[in-house]
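A.B. asks: Model the following, please.
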Amino acid sequence: MTNLTDLTFHELEALIVSLGEPPYRARQVWQWLWQKGCRDISEMTDVSKALRTRLAERATIAWPRVVRVRESGDGTVKFLLGLTDGEAVECVLIPEKDHYTACLSTQVGCAMGCGFCATGMLGFRRNMTPGEMLGQVLVARQYLLDRGEALSLRNLVFMGMGEPLLNYENLLKTLEALHHPQGLDFSSRRITVSTAGVKRHLLDLGKTGLCALAISLHAPTQEKREQIMPAAARLPLGELMEILRQYPLKSRESLTFEYLLLAGVNDADADARELVRLLSHVKAKVNLIVYNATPGLPFRQPRPERVLAFQNILKDKGIVATIRKSKGTDIAAACGQLRAEADCQAEGGA
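C.D. replies: The predicted structure is shown next:
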């Protein structure tokens, strides 16, 4: 059975035509899927009964199953989602001043093995399909609708479980679906993809113009980066920066560099000065993230005065540097804390 949410618009159109219907019917079905959140083909009331019957013989509409919802004291919501094969992922809904941001996963587990990340402890299970990635958006949006929330889901960040560029083809289909004007209709300025750096697809992603880019940097030298991010050995820092110098940016757009501050590891004044030198040849802004303690990992959170001193060195040299306020730490929903291991099985399977 084909899951309709896995299909691009053109793939859906080809399916509709194969059933003997005119191409414009695909637009009707697409709107039911993405604008109206339909989960049952029989409920597509402006589609002929004959087409609904034939379509239901070939396809279904499958969203990820909500296994558990945890709500933080700061309004952050974490979803544990069961997938059809029994695997599970987590995604997070983050409240902002005038909207919500969804933090989305792209893989079950992760192959990058970053030493500070709970997801990396899982290892890699498999890539997520476009329908599974988009399903996170549908689940989050429905949650807000059911709650009667006044604020809408406006921003999407692919910063959850997994390395997005190691699931590039499915990521691309997901981004295209997100942009479709008869569908979810997200602006590229409202979508950010975070990567530790995968040489094969970095510039390809920039050429699509479908999203903004964030680079998980976390260290100013190759030696330190490899210590905490073993996969960094595959793309040396100098080569990564050279690729980023070529990265196509839109007007008023900068590259965002994410830098997780680990006490005694990468938070010294010398590290800040080295970071300034590293970023001197690209249009950069830095998101400083204070490490969130995770059981089983050896790192510590730096003192607040150390964080401010690091930030001030960057700012004094003209680099825009913000300290990202971590949300959802009380429910393990903050940066680096997502880990769905065994949760689904513990609660009855997917």
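A.B. asks: From now on I want contacts and neighbour counts done on CA atoms only, so please keep to that.
C.D. replies: OK.
A.B. asks: Next, the contact list for Leu202, please.
C.D. replies: 165, 243, 247 (Cα atoms under 8 Å, 6 or more residues apart in numbering).
A.B. asks: who wins for most neighbours among those residues?
C.D. replies: Sorting the contacts of Leu202 by how many neighbours each has (other Cα atoms under 10 Å) puts Leu165 first, at 22 neighbours.
A.B. asks: Would you double-check that that one falls in a strand?
C.D. replies: No. Membership of Leu165 in a strand is not supported by DSSP: H, G, I helix; E, B strand; the rest coil, which gives helix.
A.B. asks: Proceed likewise with the subsequent sequence, for comparison:
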Amino acid sequence: MTFSLDITDSNTRAALASRAAAPQKASLVGLSRAEMAEALVAAGIVPERQARMRVQQLWHWLYVRGVSEFSQMFNISKDLRTALHQHFAIARPEIVEEQISADGTRKWLFRFPARGAGRPVEIETVYIPEEGRGTLCISSQVGCTLTCSFCHTGTQKLVRNLTAEEILAQLLTARDRLGDFPDRDTPAGAIVPADGRKVSNIVMMGMGEPLYNFEAVKQALLIASDGDGLALSKRRITLSTSGVVPEIFRTGEEIGVMLAISLHASNDDLRDLLVPINKKYPLKDLIDACRKYPGLSNARRITFEYVMLKDVNDSLEDAKALVQLLKGIPAKINLIPFNPWPGTNYQCSDWETIEKFADFINNAGYASPIRTPRGRDILAACGQLKSESERLKKSERLALEAMMIAGHGEA
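C.D. replies: Below you'll find the model as predicted:
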């Protein structure tokens, strides 16, 4: 059964409308420590000699305790809390909709307020609970420029990049909804144990191309992995790119997270069709950049994502070419059963074909797990996100379910 929750009652909607009408205050979420100190001093509410101490306090409340109101920062004086509220914001985005899949996957439709002369924007974020871990799939852009032919998000034009604040807000709000921050009445030094986290991993695999929004993604991920705050291990953060070659080395050097490549083909002719950015950065350049990725080793392998498309890229010849292409690169190859969406012309490979493909790659020495499709019934699976969060008619949903059954059997 699929659940869709309306979590914005009339009082909440009224508050959001009031907030939208009020002058927009600068947010402290997403700022580096230096930027936060500079903002506090510039606002005239903290003397320079106190800035470092105040930033430590705010950092703890924002990223360890997870508060979204200055009034909850109990070890800060009332006068300072009032001044912070007058000058700055730390509020969460509006949750337009929360959907819960039959398999426990959650999808949120977030709305962020207008910036400058722009308009409010919406993006989708997905949480996938698994045995021993929980993974949050985060978006980096509103829409996408890449138009990958098998991807639902690619049918939505790029509206704008997300800010570091908006990228982090997805993580903070998900942890709110999942109860993943300490209770407000626990001692101020308490933190969520690493083993008890509901969000233990994050993947930049949502809407958009992260490396076309490099600086904001970098800042957000450095804050997410900061040991005195959200404290996610960089080994548990994966950035997925379709192949923006010039930024790949910088990702390893400046962010230091795990890398995933949205590959999907082993030759340029086919990849040009499936992933059009390949025309700008062909496979030779992409693979060369992967070989030079900082920190690459058997312990820090690159993940190559490969969507299984029936009669397109799923033959044994394709598998042989894939192994040859990646020869010598410490790698894992994730096989992704194609997830259908309204209007697509692709079908998922037969399950027997996928298993034969995986067996060949495994026998060649590469780990080749077949990704378990999650959240398909709420269009939350890989390649299905789109910020309109389209509400399908009953006939469309039945047709979609029939496509999945025909393409995947019991998978």
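A.B. asks: thinking again about what came up before, let me have the contacts of Leu202 of the first structure in CSV, extended by distance to Leu279 of the first structure.
C.D. replies: CSV is the format used below for these (distance: Cα to Cα, whole Å):
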residue, distance to Leu279 of the first structure
Leu165, 22
Ile243, 13
Tyr247, 14
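A.B. asks: Closest one to Leu81 of the first structure out of those, please.
C.D. replies: The closest of these to Leu81 of the first structure turns out to be Leu165 (Cα to Cα; 21.6 Å).
A.B. asks: residue in the second structure matching the closest one?
C.D. replies: With TM-score structural alignment defining the correspondence, Leu165 of the first structure maps onto Leu211 in the second structure.
A.B. asks: Then Lys315 of the first structure?
C.D. replies: With TM-score structural alignment defining the correspondence, Lys315 of the first structure maps onto Asn362 in the second structure.
A.B. asks: can I assume that match is in contact with Ile370?
C.D. replies: No. Shown here, Asn362 of the second structure and Ile370 do not form a contact pair, counting by Cα atoms under 8 Å, at 11.1 Å.
A.B. asks: follow-up on the earlier one: near the match of Lys315 of the first structure, how many other residues are there?
C.D. replies: Neighbour count of Asn362 of the second structure, defined by other Cα under 10 Å: 16.
A.B. asks: and it, what does it touch?
C.D. replies: By Cα under 8 Å, 6+ apart, the neighbours of Asn362 of the second structure are Ser368.
A.B. asks: what about the closest residue in space to Ser368 of the second structure that isn't next to it in sequence, which helix or strand?
C.D. replies: Counting by Cα to Cα, 6 or more residues apart in numbering, Ile333 is the residue found nearest to Ser368 of the second structure once chain neighbours are left out, at 4.8 Å. Using DSSP states H and E, Ile333 of the second structure maps to strand 331-337.
A.B. asks: Could you tell me where that strand falls in the first structure?
C.D. replies: Matched against the first structure by TM-score structural alignment, strand 331-337 of the second structure falls on residues 284-290.
A.B. asks: Give me the mean distance between the matching stretch and the second structure.
C.D. replies: Taken over the aligned residues, the distance from stretch 284-290 of the first structure to the second structure averages 0.6 Å (mean Cα distance after the TM-score superposition for the first structure).
A.B. asks: For that stretch, what is the distance to the chain centroid?
C.D. replies: Relative to the centre of its chain, stretch 284-290 of the first structure is centred 17 Å away, using Cα atoms, centre = their mean, to the nearest Å.
A.B. asks: and the residue sitting nearest the centre point of the second structure, what does it touch?
C.D. replies: Centre of the second structure computed as the mean C-alpha position; nearest residue by Cα atoms, centre = their mean is Ile138, 1.5 Å away. Applying Cα under 8 Å, 6+ apart to Ile138 of the second structure gives the contacts 124-126, 167, 170-171, 202-207.
A.B. asks: what's the counterpart of it in the first structure?
C.D. replies: Match for Ile138 of the second structure (TM-score structural alignment): Leu104.
A.B. asks: Next one: that match from Glu163 of the first structure, what distance?
C.D. replies: Here the criterion is Cα to Cα, to the nearest Å. By it, Leu104 of the first structure lies 11 Å from Glu163 of the first structure.
A.B. asks: still on that earlier bit, quick one: buried ones out of the contacts of Ile138 of the second structure?
C.D. replies: 124-126, 167, 170-171, 202-207 (16 or more other Cα atoms under 10 Å).
A.B. asks: so of the residues you listed, which ones are in strands?
C.D. replies: Taking DSSP state E as the definition of strands, those contribute 124-126, 202-204.
A.B. asks: what ranges do the strands span in the first structure?
C.D. replies: With DSSP E as the criterion, the first structure has strands spanning 2-3, 59-60, 65-71, 77-82, 88-95, 100-103, 107-109, 124-127, 153-158, 191-195, 212-216, 255-261, 284-290, 320-324.
A.B. asks: Please tabulate these in TSV, including the columns distance to Leu12 of the first structure.
C.D. replies: Rendered in TSV, the data for the strands of the first structure read as follows (distance: least, Cα to Cα, whole Å):
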stretch	distance to Leu12 of the first structure
strand 2-3	10
strand 59-60	10
strand 65-71	23
strand 77-82	25
strand 88-95	26
strand 100-103	26
strand 107-109	24
strand 124-127	22
strand 153-158	24
strand 191-195	24
strand 212-216	27
strand 255-261	34
strand 284-290	39
strand 320-324	40
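A.B. asks: Lys36 of the first structure is nearest to which of those?
C.D. replies: Between Lys36 of the first structure and the strands of the first structure, the tightest spacing by Cα to Cα is seen for strand 153-158, at 14.8 Å.
A.B. asks: Show me what that closest one is packed against.
C.D. replies: strand 100-103, helix 130-147, strand 191-195 (3 or more Cα pairs under 8 Å, 6 or more residues apart in numbering; DSSP states H and E).
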